[in-house]
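Asker: Quick check, what structure comes out for this input:
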Amino acid sequence: MKYLDIPTLTRINSFLDNVDVGDLMVRGNLEAYSCKLAGLDKKLSRSLEEEVMESSSPSELSKSPVGPLVDSNSRKTLIYLILTLNHIYPDYDFTLLRAQHFCKEESLVGIQELVSARLLEAAKVWESTPGLGEEPLTDAVWAGIDEVISLAESDVYRQVLECGSGYRSDLESDPFGEKGSVWSFNYFFYNKKAKRILYFSCRGMSKSAIELSQTTDGARYNTDTEGELEADAATSMANDMDL
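Answerer: The predicted model follows:
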């Protein structure tokens, strides 16, 4: 998959990178990719397709959130969703996700309403930021998405962060379990005809949790550094004694 550098999305991403809205920090991201596979993606796609066929139940083969998995187009959709996550979050591995870990959205209006509600406070910051507030934040977001993906021609999916199959997002398995996350959403807009996929995610992070995490990380770093210095000193002393 190839990352698509879209100036409109870059402008929005720069704003959504870290928006202070009082008790929360809002962090969002929009990334678009071409679904034309090559190299490692192509190799991984082939192995994933085999694993999906082998691990899917008869009911999933006939019906799933991405379509019947006996259909190669449905399997491709699932693989594109997985590969997109792998590209955006390279420190995590999503290859164990399957069709039941995603949900197909039927109402774009419902998505837009939820996004508007979540970004309400961030939108106020956008309006007061010089050079950005000429149009409402959500208008800019949806115009940018439509420009890249053509909403009228796209299917929309989201990752299910907890489901009956036993999968639950946590800090070790993927980034959506990040401590301090008060709310979050993630949507995949897939235009099969254009062979493009756009990912839109956002989360509201508790400031107190972020500060606690930074303090903990700092303390851990200091402890590790002190341990390394003590080990270096011990090694140096041993070398001196040998001399």
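Asker: From now on I want contacts and neighbour counts done on CA atoms only, so please keep to that.
Answerer: Will do.
Asker: Can you check which helix is longest in the protein?
Answerer: Using DSSP state H, we find that the single longest helix of the chain is helix 207-242.
Asker: That one: which residues count as buried?
Answerer: By neighbour count, with 16 or more other Cα atoms under 10 Å as the criterion, the buried positions of helix 207-242 are 207, 210.
Asker: Can you list the residue ranges for strands in the chain?
Answerer: 2-4, 19-20, 24-34, 102-105, 155-159, 181-191, 196-206 (DSSP state E).
Asker: Residue 158 and residue 198, how far apart?
Answerer: Distance, residue 158 to residue 198, using Cα to Cα, to the nearest Å: 12 Å.
Asker: Correction: the previous question concerned residue 66.
Answerer: 16 Å.
Asker: same thing with residue 156?
Answerer: For residue 156 relative to residue 198 (Cα to Cα), the value is 10 Å.
Asker: Identify the contacts common to those two.
Answerer: Common contacts of residue 156 and residue 198 (Cα atoms under 8 Å, 6 or more residues apart in numbering): 188, 189, 190.
Asker: so who does residue 200 touch?
Answerer: Applying Cα under 8 Å, 6+ apart to residue 200 gives the contacts 28, 29, 30, 31, 186, 187, 188.
Asker: looking at these, which has the most residues close by?
Answerer: Neighbour counts for the contacts of residue 200, by other Cα atoms under 10 Å, peak at residue 188, which reaches 26 neighbours.
Asker: I'd like the structure of this one too, to check against the first:
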Amino acid sequence: FFFDFVITCFNMKFLQCANLSYLNSMLDNVLARDCILSAKLEAYSCKAIKTDKRLSHQIERRLAEERQFELAASPDIKPMGSPMDITSLTLDSSLGHSPSFGKDPSFNSSPLEMSLLGMHNGVNGKGNQVQTYTFLVLCLNHCYNHEFDFSCIPREDIRQDESLTSVRSCINSMLNKFSAASMILPHLEDEFWSAVNDVVVTAECEFYSYIPEEGEDPIQELEESTLWSKHYFFYNKKLKKMLLFRCWAQSINASRGE
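Answerer: The predicted model follows:
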């Protein structure tokens, strides 16, 4: 049982951006009142090439197997090729959940899984969502230097938001913490959004966030003192670029060896 389309194989190339490098240096280990804040911006080009076939086929097979299971478990989900409204689908709670860990209630997002359920040519034009999912996985793999394998992360861990306004609000709330902690960052918001826009043109982007289940956060795996973390993606299909913003907080006591 496989999807009735062929996945293109992808690879990601890290993009050197002076403005992002400058911001990264300013947002590294900033001492706040009750924690140590850090953030990092990374940009990648998304190009379809004849490499990384193993990951692409692995994702294709996993999504196909999951859909087969969901079709068998839920009579409300119609077989492939049948007319359906993907956005109206809901999964039984036994099939998975949307973790609340790190979720900002003001971030109006929906699981990417809703569109992945009907992901094949001819169903609401959602065939390209598997490409997006693959790019998001590759981006995570690259930003963590392949220390983790994200190819099997639950679909509901990746959420999509169609509103730049809500994304800006969530990120600005974090940037305000940096500005409050350091007098050398008075115009951080303006510099941040100017740098991001120069790379990916936010008005043309799709927005995603990675919200891992509690205990599955890669930053917490690397730094046990991590209190919370956020992952936001800006994906410009036209420019074939993806930008990842990571932000996290660590315990002050941990830095003191307590």
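Asker: What's the TM-score once they're superposed?
Answerer: Scored against TM-score structural alignment, normalised by the length of structure 1, the superposed chains reach a TM-score of 0.73; 201 aligned residues with a Cα RMSD of 2.5 Å.
Asker: gap between the longest helix of structure 1 and the chain center?
Answerer: 32 Å (Cα atoms, centre = their mean, to the nearest Å).
Asker: for stretch 135-147 of structure 2, same thing?
Answerer: That offset, for stretch 135-147 of structure 2, works out to 10 Å (Cα atoms, centre = their mean).
Asker: With stretch 180-187 of structure 2 instead?
Answerer: 27 Å.
Asker: ok so, going back, quick one, which of the strands of structure 1 is nearest to residue 129 of structure 1?
Answerer: Each of those has some distance to residue 129 of structure 1 by Cα to Cα; the shortest is strand 19-20, at 11.2 Å.
Asker: By how much does the closest one deviate from structure 2 on average?
Answerer: The superposed strand 19-20 of structure 1 is, by mean Cα distance after the TM-score superposition for structure 1, a mean 1.2 Å from where its aligned residues fall in structure 2.
Asker: who touches that strand?
Answerer: Counting by Cα under 8 Å, 6+ apart, residues outside strand 19-20 of structure 1 touching it are 25, 26, 27, 122, 125.
Asker: tell me the two of the residues you listed that are most distant?
Answerer: Largest pairwise distance in the contacts of strand 19-20 of structure 1, by Cα to Cα, is 13.1 Å, between 27 and 125.
Asker: For residue 209 of structure 1, give me its contacts.
Answerer: Counted by Cα under 8 Å, 6+ apart, residue 209 of structure 1 has contacts 179, 180.
Asker: Aligned to it, what sits in structure 2?
Answerer: Aligning on TM-score structural alignment places residue 209 of structure 1 opposite residue 254 in structure 2.
Asker: now residue 256 of structure 2: how far from residue 248 of structure 2?
Answerer: Residue 256 of structure 2 is 18 Å from residue 248 of structure 2, by Cα to Cα.
Asker: Residue 139 of structure 2 too?
Answerer: 18 Å.
Asker: Have a look at those two and say which one is more surrounded.
Answerer: Set residue 139 of structure 2 next to residue 248 and count neighbours by other Cα under 10 Å: residue 139 wins out with 27 against 20.
Asker: excluding its backbone neighbours, what's nearest residue 239 of structure 2?
Answerer: Take residue 239 of structure 2 and drop its neighbours on the chain: the residue closest to it by Cα to Cα, 6 or more residues apart in numbering is residue 200, 7.3 Å away.
Asker: hang on, isn't the one you found packed against residue 237?
Answerer: No. Taking contacts as Cα atoms under 8 Å, residue 200 of structure 2 lies outside contact range of residue 237: 9.4 Å.
Asker: neighbour count winner among the two?
Answerer: residue 200 (22 against 14).
Asker: quick one: what's aligned to the more buried one in structure 1?
Answerer: Checking TM-score structural alignment: residue 200 of structure 2 goes with residue 149.
Asker: ok, now which ones touch its match?
Answerer: 189, 190, 191, 194, 196, 197, 198.
Asker: Filter those down to just the buried residues.
Answerer: For the contacts of residue 149 of structure 1, a burial check counting by 16+ other Cα under 10 Å picks out 189, 190, 191, 196, 197, 198.
Asker: Pick the one among those residues closest to residue 62 of structure 1.
Answerer: After measuring these against residue 62 of structure 1 - Cα to Cα - the closest member comes out as residue 190, at 21.2 Å.
Asker: Map that closest one onto structure 2.
Answerer: Aligned partner of residue 190 of structure 1 by TM-score structural alignment: residue 235.
Asker: Could you check how far its match is from residue 205 of structure 2?
Answerer: Distance from residue 235 of structure 2 to residue 205 of structure 2, by Cα to Cα: 5 Å.
Asker: Tell me which residue of structure 2 matches up with residue 110 of structure 1.
Answerer: Correspondence of residue 110 of structure 1 to structure 2, assessed by TM-score structural alignment: residue 166.
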